[in-house]
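>>> Just need the structure, nothing else, for what follows:
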Amino acid sequence: MKIAVIGAGAAGLAALRHCTSGAYDDQVVCYEKTDQIGGTWVYREETGFDKYGLPIHTSMYKSLRANLPKEVMGYPDFPVPERPESYLTRTEMLDFLSTYCDHFALRSYIRLLHHVELVEPTAEADRKWSVKVRDLQNDVVVTESFDAIMVCNGHYFEPRIPKVPGQDVFTGKQIHSHDYRVPEIFDGKTVVVLGAGPSGLDLSFEISKNANRVILSHHLTENISTVFPENVVQKADVVELKEHEVVFADGTKEQVGAVFYCTGYKYNFPFLAESCGIRVDSNMVTPLWKHLVSIENPTLALVGLPFYVCAFSMFDLQTRFVLRHWHGERQFPVKADMLRSEAEEAARRAERGLQKRHFHMMGPEQGHYYDDLANTAGVTSLPPVLTKLHNESSQRFLDNQQHYREDRYKIIDDYNFVQL
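All right, here's what the predicted structure looks like:
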């Protein structure tokens, strides 16, 4: 098979590693629109657009440390090297990805500064894929043909900014976490942080050292239990912005100088033609079999959509799952069965009170997802200890935001870990 991999971040590298492993005699090309591998782990000071007029992809800020321990952040056949601390810096994680890339000799398959502009299925009966790519350095566009596509473009680059009445009249600063790099931009300001997800919590702590006051606004029914710095307070949802102030759901108002949207991201595949048969509906990517394979065109796979997961290991498992099916070692179910499977899962999630935009959220359910992929494809699953440790560290994150990164872990075997 001739396979195109789109993106050379952690998911794209996992895809490349298995496509080139020798198990299959595949031809593989990986297109990466930036000048280096690593995807969202690459830090760039600039925001907005790059010199080629393309949106800056990374959402990495300067001080970031991983919010998961390294023990759950490696690949199944390539763990993060041993070192005392569990929570690594962005540079350590990027170095790890670079080492992984070199260990499996993947660089020769990667075309840097190649931007995929359009992917569409061809009309002929053998159903190949047409991929239109711009070589950014030479400003040359070529169209190439492939048998299959692995989309690995990540999902932390298209900001989700809620519509709040008065956004057009507020005179202070408004910024999404995608464009945040350093805390000095909030020096001396009163800042409202919208959103109490991982980035909202992390960044409330970070900017509290520079801001005069930080108001963490969220719609959780109870206040978050972690101990915040004295100048951080929690308040209800923001319902309106005025020229110099913010109005909250409880009717109170605050004079503020900046609104900081830590409101997450939207799945976006700007290069996929409508004929690919993929749409994003309230941030649910559909129709997909097992959060991964296009039901309309099963030689199109979207690697890495589930979140609150052991990401690198999941990318590896998803890739192995896809290749087993593409090479005929496992057969895809008929279209009606795949659609039914997706609909049943959507119904189960709705019964649990989850909104459509949480369709790809795994969290405590991730172990079931890994086992289902492995059992369906007849491949090795991920050890249960990964889910156990992920759940434990996620709870510590909520309980002790200030100090959880001081925790240190060691995995003992496939089922057990210890805290050191």
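
>>> Could you use CA atoms for every contact and neighbour count after this?
Fine.

>>> Now do the same contact list for F157.
The contact partners of F157, taken as C-alpha atoms under 8 Å, 6 or more residues apart in numbering, are 40, 56-59, 178, 265-266.

>>> One more pass at 10 Å, please.
39-40, 55-60, 178-179, 264-268 (C-alpha atoms under 10 Å, 6 or more residues apart in numbering).

>>> quick one more, to check against the first:
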Amino acid sequence: MVKRVAIVGAGCSGLTAIKCCLEEGLEPTCFERSEDIGGLWRFTNNTEEGRGSIYKSVVTNTSKEMMCFSDFPMPEEFPTYLHHSKVLEYLHLYVEHFSLIKYIHFQTEVCSVTKCSDFPSTGQWDIATLTNGIQRNSIFDTVLICNGHHTKHYLPLDSFPGIENFKGHYVHSRFYKDSANYKGKTVLVVGIGNSAGDIAVDISNTAKQVYLSTRGGSWVLSRISKGGCPIDMMLSTRFLTWIRNLLPASFSARLNENLMNTWFDHANYGLEPLDRAQLKEPMVNDYLPSCILCGAIKVKPQIKTFTESSVIFEDDTVVENLDEVIFATGYVPSFPFLKDPEVIDDINALLYKQVFPTRIEKPTLAVLGLVKPLGAILTAAELQARWATRIFKGVAHLPTAARMEDYIKKSMEFKTKVFAATPNQKLQTYFIDYMDDVAVEIGVRPNIMHLLLKDPRLAWTVFFGPSTPYQYRLSGPGKWFGAKKAILTQWERTLNPARTRLVNKSSGTWLNFKTLLSLCVLLAAILLGLYCINGKSWS
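Model (predicted):
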């Protein structure tokens, strides 16, 4: 009998979950509380309860080739980095291409997900939904949770003494939409993540003065790397990942620091992280350094206390006549429909490879998109969905609960050491390492040595080029015959949209490029030889 799968949410994770269910012969039913697909990427002027919210100026931090679905490249005419409206357009194209819309029940809220009385033997779930005021209960064999982790904001007001006395207005960044209400005002943005940087820059165009308060600082990256290529496509390569994993942690951190300071010296801008050895997720912002240099934004340390009309910082400097405060302090996982805390712990959300809870008798529930992989969540969620649906189908299997718990423990120890011991960093992980970790479970991790013997050009591109999602469609379950072509043409789709004025390049540039390429080939041959001599597996 075909297994019925309940999918909670029709955002990026929910949409790919539907497709993966269909590919594995499962019967998906997706419940979406709003009237359209897109989740976080569907902008509205009002913040909706239970759904992620974005501001009007949002542009992606990852390039289109790194954040697309693995068997559905974005249209070549799409810009390299996308305004949120383009992401939503892409999701609509995906839904139309794979005929997914008929599996989605719109304006249907999932009220509860509870185990059936015979769960230890059947693994089934009782799903209570609410549509137009009518509640309905249905039994499903498996459940995929795809509600994201940007619905419940984290605002620890007790960490900001005096905030109760502040007579101005304060709000969490979740409720920020545009800069219209901040014209001519003195504004403090608290936080140093991507939202904090974006909002500070956005407001600085109209505000009287913007202050950015940070407790620990952050590295800041431009979307554009040296030479004009997308930064994520230049840094997210298997070659650089291999080098990083070979080097001692202290040396790797030092190289990372030098890399981050190639654009500008962070210390001179008050942004340098307190703990430079930790590889906390960098902020991606093309304009923040310029705004600081022009005086539109002033970086300040941690807040000491608020008064009725001012804020005092740890260095005892004071900002008087403060009008507005925006707390960009992040989010926490939230699963209000899961009534059994033994299934998933909202506070820690400790899951095996960020997907499967370990405390239930049957592996019939999985969470998608609950990860921060120093790269695109969309591509990680798709790989998670491919794995989860194969587990549900019974063609892949999980290890014992004890082994999964041990994996989680070691993983958390690693994250605390490498990233940071804060609630917002528990979901963080290296992009390629995580993707490969999940890909192994499906049998789709690229085998470089096999590719080298079969197709040297493709092997070169996979190892030294950007680790785009198509790599996980080259072989194994879900193989896509367009994957090779997509990989070999990824730079064309990346650069062509910007070539709106044709320029003839000099032959000297091409010769220099060929020389550099030859040197890279020679270096690659040496590295491959050493790697093989050491007897290490590449599979």
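
>>> sorry, back to before: of the contacts of F157 of structure 1, buried ones?
Neighbour-count burial (16 or more other C-alpha atoms under 10 Å) applied to the contacts of F157 of structure 1 gives 39-40, 56-60, 178-179, 264-268.

>>> Please produce JSON lines containing these, extended by distance to L88 of structure 1 and secondary structure.
Formatted as JSON lines, those follow (distance: C-alpha to C-alpha, whole Å; DSSP: H, G, I helix; E, B strand; the rest coil):
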{"residue": "G39", "distance to L88 of structure 1": "17", "secondary structure": "helix"}
{"residue": "T40", "distance to L88 of structure 1": "15", "secondary structure": "helix"}
{"residue": "I56", "distance to L88 of structure 1": "24", "secondary structure": "coil"}
{"residue": "H57", "distance to L88 of structure 1": "21", "secondary structure": "coil"}
{"residue": "T58", "distance to L88 of structure 1": "18", "secondary structure": "coil"}
{"residue": "S59", "distance to L88 of structure 1": "17", "secondary structure": "coil"}
{"residue": "M60", "distance to L88 of structure 1": "14", "secondary structure": "coil"}
{"residue": "H178", "distance to L88 of structure 1": "20", "secondary structure": "helix"}
{"residue": "D179", "distance to L88 of structure 1": "22", "secondary structure": "helix"}
{"residue": "G264", "distance to L88 of structure 1": "22", "secondary structure": "coil"}
{"residue": "Y265", "distance to L88 of structure 1": "23", "secondary structure": "strand"}
{"residue": "K266", "distance to L88 of structure 1": "26", "secondary structure": "coil"}
{"residue": "Y267", "distance to L88 of structure 1": "26", "secondary structure": "coil"}
{"residue": "N268", "distance to L88 of structure 1": "28", "secondary structure": "coil"}
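
>>> isn't A123 of structure 1 right next to W129, touching?
Yes. Under the criterion of C-alpha atoms under 10 Å, A123 of structure 1 makes contact with W129 at 9.1 Å.

>>> give the contact list for the alignment partner in structure 2 of L106 of structure 1.
Aligned counterpart of L106 of structure 1 in structure 2: L100 (TM-score structural alignment). Counting by C-alpha under 10 Å, 6+ apart, L100 of structure 2 makes contact with 15-16, 18-19, 22, 28, 30, 92, 94.

>>> do T62 of structure 2 as well
68, 80-82, 223, 230-233, 284, 374-377.

>>> quick one: which of these is nearest to A420 of structure 2?
Of all the contacts of T62 of structure 2, A420 of structure 2 sits closest to L374, with 13.7 Å by C-alpha to C-alpha.

>>> Quick check: the spatially closest residue to that closest one that is not a sequence neighbour vs M234 of structure 2, distance?
With C-alpha to C-alpha, 6 or more residues apart in numbering as the criterion, L374 of structure 2 has its nearest non-adjacent residue at 5.3 Å, and that residue is F431. Distance from F431 of structure 2 to M234 of structure 2, counting by C-alpha to C-alpha, to the nearest Å: 13 Å.

>>> Next: Q107 of structure 2.
41 Å.

>>> same thing with S213 of structure 2?
Per C-alpha to C-alpha, S213 of structure 2 is found 30 Å from M234 of structure 2.

>>> More neighbours: these two, which one.
For S213 of structure 2 versus M234, neighbours defined as other C-alpha atoms under 10 Å are more numerous around S213 (21 against 16).

>>> Tell me the counterpart of F337 of structure 2 in structure 1.
Looks like F337 of structure 2 aligns to F271 there (TM-score structural alignment).

>>> Tell me if I am right that T129 of structure 2 is in a helix.
No. Using DSSP: H, G, I helix; E, B strand; the rest coil, the assignment for T129 of structure 2 is strand, not a helix.

>>> Isn't it up against F106?
No. Counting by C-alpha under 10 Å, T129 of structure 2 does not reach F106; the two are 11.2 Å apart.

>>> Could you tell me which residues touch both of those two?
Contact criterion C-alpha under 10 Å, 6+ apart; residues shared by T129 of structure 2 and F106: 31, 33.

>>> hang on, the earlier thing: so what sits against both of F431 and M234 of structure 2?
S467.

>>> which residues does the aligned partner of T307 of structure 2 in structure 1 contact?
Superposed on structure 1 with TM-score structural alignment, T307 of structure 2 falls opposite K242. Contacts for K242 of structure 1 (C-alpha under 10 Å, 6+ apart) come out as 165-172, 253-256.
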